[in-house]
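J.: got a predicted structure plus its sequence, pasted below:
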Amino acid sequence: MSNVEARPVEVTCGEEDAGDRGVEVITARDVPLGGPRAMTVRRTLPSRRRTMVGAWCFVDHYGPDDVSETGGMVVPPHPHAGLQTVSWLFSGEVEHRDSLGTHAMVRPGELNLMTAGHGISHSEVSTPETTTLHGVQLWVALPASAAEAEPDFERYRAEPVAVDGAVVSVFVGALGVPGHDVPASPVVTRSPLLGAELTLLPGARLALSVDPAHEHGVLVDSGTVRVQGRQVERAELAFVPAGSPSLEVVAVGEDAARVVLLGGEPFGEQIVMWWNFIGRSHEDVVAARAQWQAELAGAEAERFGRFDYPGDSLPAPELPGVRLRPRG
């Protein structure tokens, strides 16, 4: 998914402190995807309080969205560089096309992982059959060693496993649930990562074995949960600092709950993120934008590529007039 804000902020990420080492709850901000009938997404990363959880640097949560009212998701061809995109749906269907020649449908329970590396372009459009669109769009920052990697695309259907009043589906990495065998995801990431969907019956208590070297984020899609004893409401993201070998998630009240669990080692590198690009410097972002604009104007598509699409590609917004100071 493109960041379609008219004035995207340039954010320097990767130099954060876990503070008092307790659970931190981040409230989402609403971001329209453009146009009077556009979808609105709820964005928790990056935020003023925190820009990353491990290598996870961008968390958009949307729906349930009535496509008859909003028109659904229509994101024309746009570029990415220096990152991986993770598409995960709860309901609906999205058609993905990219400059590698990939044509794939994003469906509930099926991970679509696109590695941009040096550069790629793609489009995302909800299908005519979709009535309700609901899911998350996540970005992963690539470490410097992989930032210029060749682009790639992978798909994986996660296997849901019933565990102690809950269902666990791991779409990235591996997750331990004592007494249960939960299949790990085979998709290739460039730093240690975890991504999983957890659904809990009312009152269910899920004890998870996690890597103590990882920090974690728990995004609440529905219901209310307690994470390590801290209450977290719908659309909030709970940040749990590294250091604990276990993580407890409890569904609070009379309703079931669904969360997306993210994890990874503290990134340990400073990055600059603007629009759909991640670089190591402001100059990296300026160069990526200039190349995309040149390709739109007819230059050889040597970095981001082209593919058939019945419409125009997204031009890049104007860059901010000044460098912004690091956040976090």
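T.: Yep, it's here. Numbers count the residues shown, from 1 in each chain.
J.: when you work out contacts or count neighbours from here on, use the C-alpha atoms and nothing else.
T.: OK.
J.: number of nearby residues for residue 97?
T.: Residue 97 has 21 neighbouring residues, counting by other Cα atoms under 10 Å.
J.: what's the answer for residue 325, then?
T.: Residue 325: 9 neighbours (other Cα under 10 Å).
J.: and residue 57, how many neighbours?
T.: For residue 57, the number of neighbouring residues by other Cα under 10 Å comes to 25.
J.: what about versus this one:
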Amino acid sequence: MSNLDLKPTPTPCGGEADTGPVKELLTGRQVKLGESTQVRRLLPNLGRRMVGAWCFVDHYGPDDIADEPGMQVPPHPHMGLQTVSWLHEGEVLHRDSLGSLQTVRPFELGLMTSGRAISHSEESPREHARLLHGAQLWVALPDEHRYTAPAFEHHTDLPKLTAAGLDATVILGSLDGATSPGRTYTSLVGADLALRDGASHRLPLDPGFEYAVLAVTGSVDVHGVRIEPNSMLYLGCGRSELPLLARTDSSVLLLGGEPFEERIVMWWNFIGRSSEEIVQAREDWEKGVRFGEVHGYNGERLPAPALPSTPLKPRGNAR
């Protein structure tokens, strides 16, 4: 998934975790993605830029695309991060410069590691389902792994946890003894929690992680705070359990991880450590080098937006 802002702002990230538990309710902002898809951007947010290594969260749908083209994101570059494609409804056709061609369907993991450089496109198939509903997320790669070789993984059989009124799917990392096959480079967790109306549960958490819970459907009380779609509750660190109470049939995404201590700069679809890195990456994309080519997409690749007039500066205090 791309950041299609025509004037993306540099995002200073890293070292921003609260050392103790908090309850910080975040609201998404509407962003247009491609020609016909509107997303709600929860991260980066005015008040919160990262949750562990999770640094970008878009939630979209459910959208009726029966008579629409649906998602149409032209070829674009990434570096220094992983992208996570997660669907509740619909399908997304992924193509990348490695030659991958894969349709990602509901509750399947599409995981792309950009490493030093990759490009990809995402689109709804020509013959597609009526509804499109899902999330796109990025994970920042730590310095020691950000030049790793690019890769794409597709996992259809993810571990699940079940209890009365609860069905959980572990997307990345580990939760309550269940571990996703998706490769990670920092200690983190991502899980989809489906709750039936009235269900009440307490999930075990790692006190060393910081956490946030994103509402996907329905209405859920998280630590006594009501969340509904277009909201995410940041919980900070120091929690050993996650109390949940479903007010309706609902689903949420649990995101967490060790606080990301490195200072990074996130601009457009790049994550780096200096302004010079970002400038060079943009130049390479515009020249058609380094990021490879995506074959088979019916359209032009996405041009890079203009850089801001002032140098990009990584910021953030180590925890």
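T.: Nice, I can see it. In this text, all values refer to a predicted model and were calculated from it rather than measured experimentally.
J.: which position in the first structure pairs with residue 50 of the second structure?
T.: Taking TM-score structural alignment, the alignment pairs residue 50 of the second structure with residue 52 from the first structure.
J.: three-state assignment of residue 7 of the second structure?
T.: For residue 7 of the second structure, the secondary-structure state derived from DSSP: H, G, I helix; E, B strand; the rest coil is coil.
J.: actually residue 288 of the first structure, not the one I typed
T.: Going by three-state DSSP: residue 288 of the first structure is helix.
J.: residues contacting it?
T.: Residue 288 of the first structure makes contact with 81, 277 under the criterion Cα atoms under 8 Å, 6 or more residues apart in numbering.
J.: per the alignment, it corresponds to what in the second structure?
T.: Mapped onto the second structure by TM-score structural alignment, residue 288 of the first structure lines up with residue 281.
J.: residues in contact with residue 191 of the second structure?
T.: Counting by Cα under 8 Å, 6+ apart, residue 191 of the second structure has contacts 168-172, 175, 253-255.
J.: so of the residues you listed, which ones are in strands?
T.: 168-172, 175, 253-255 (DSSP state E).
J.: double-check that residue 189 of the first structure belongs to a strand.
T.: No - Residue 189 of the first structure sits outside any strand when classified using three-state DSSP, being coil.
J.: what's the match for it in the second structure?
T.: Aligned partner of residue 189 of the first structure by TM-score structural alignment: residue 184.
J.: and the ones in strands among the contacts of residue 191 of the second structure, which is closest to residue 12 of the second structure?
T.: Comparing these against residue 12 of the second structure with Cα to Cα places residue 255 closest, at 20.1 Å.
J.: run a quick neighbour tally on the counterpart of that closest one in the first structure.
T.: In the first structure, the residue paired with residue 255 of the second structure according to TM-score structural alignment is residue 262. For residue 262 of the first structure, the neighbour count with other Cα under 10 Å is 24.
J.: same thing with residue 192 of the second structure?
T.: Residues near residue 192 of the second structure, counting by other Cα under 10 Å: 23.
J.: after the helix or strand containing it, which helix or strand is next?
T.: Element membership of residue 192 of the second structure [criterion: DSSP states H and E] is strand 188-195. Using DSSP H and E, the helix or strand that follows strand 188-195 of the second structure in sequence is strand 200-204.
J.: just checking, what packs against that next one?
T.: When contacts are defined as 3 or more Cα pairs under 8 Å, 6 or more residues apart in numbering; DSSP states H and E, strand 200-204 of the second structure sits against strand 241-246.
J.: what range in the first structure does the strand it packs on sit on?
T.: Mapped onto the first structure using TM-score structural alignment, strand 241-246 of the second structure spans residues 246-251.
J.: quick check: the matching stretch compared with the second structure, mean distance?
T.: Its aligned residues in the second structure lie a mean 1.3 Å from stretch 246-251 of the first structure after superposition (mean Cα distance after the TM-score superposition for the first structure).
J.: residues in contact with that stretch: which ones?
T.: 200-212, 223-229, 257.
J.: among those, which ones are buried?
T.: Among those, those classed as buried by 16 or more other Cα atoms under 10 Å are 200-207, 210-212, 223-228, 257.
J.: how about the strands in the stretch 201-328 of the first structure?
T.: Under the criterion DSSP state E, counting those that start in this stretch, the stretch 201-328 of the first structure contains strands at 205-209, 215-222, 224-227, 230-232, 237-240, 246-252, 257-264, 271-274, 277-279.
J.: and residue 85 of the first structure, which of the ones you listed is closest to it?
T.: It's strand 277-279; of the strands of the stretch 201-328 of the first structure, that one is closest to residue 85 of the first structure (Cα to Cα) at 11.5 Å.
J.: pick out the residue nearest the middle of the second structure.
T.: Central residue of the second structure (Cα atoms, centre = their mean): residue 137, 0.7 Å from the mean position.
J.: ok so that one is a strand residue?
T.: Yes - counting by three-state DSSP, residue 137 of the second structure is located in a strand.
J.: that one corresponds to which position in the first structure?
T.: So residue 137 of the second structure corresponds to residue 138, using TM-score structural alignment.
J.: any of the contacts of residue 191 of the second structure buried? List them.
T.: 168-172, 175, 253-255.
J.: the ones in strands among the contacts of residue 191 of the second structure into CSV, with extra columns for distance to residue 88 of the second structure?
T.: Below are those laid out as CSV (distance: Cα to Cα, whole Å):
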residue, distance to residue 88 of the second structure
168, 13
169, 12
170, 14
171, 13
172, 16
175, 20
253, 11
254, 15
255, 17
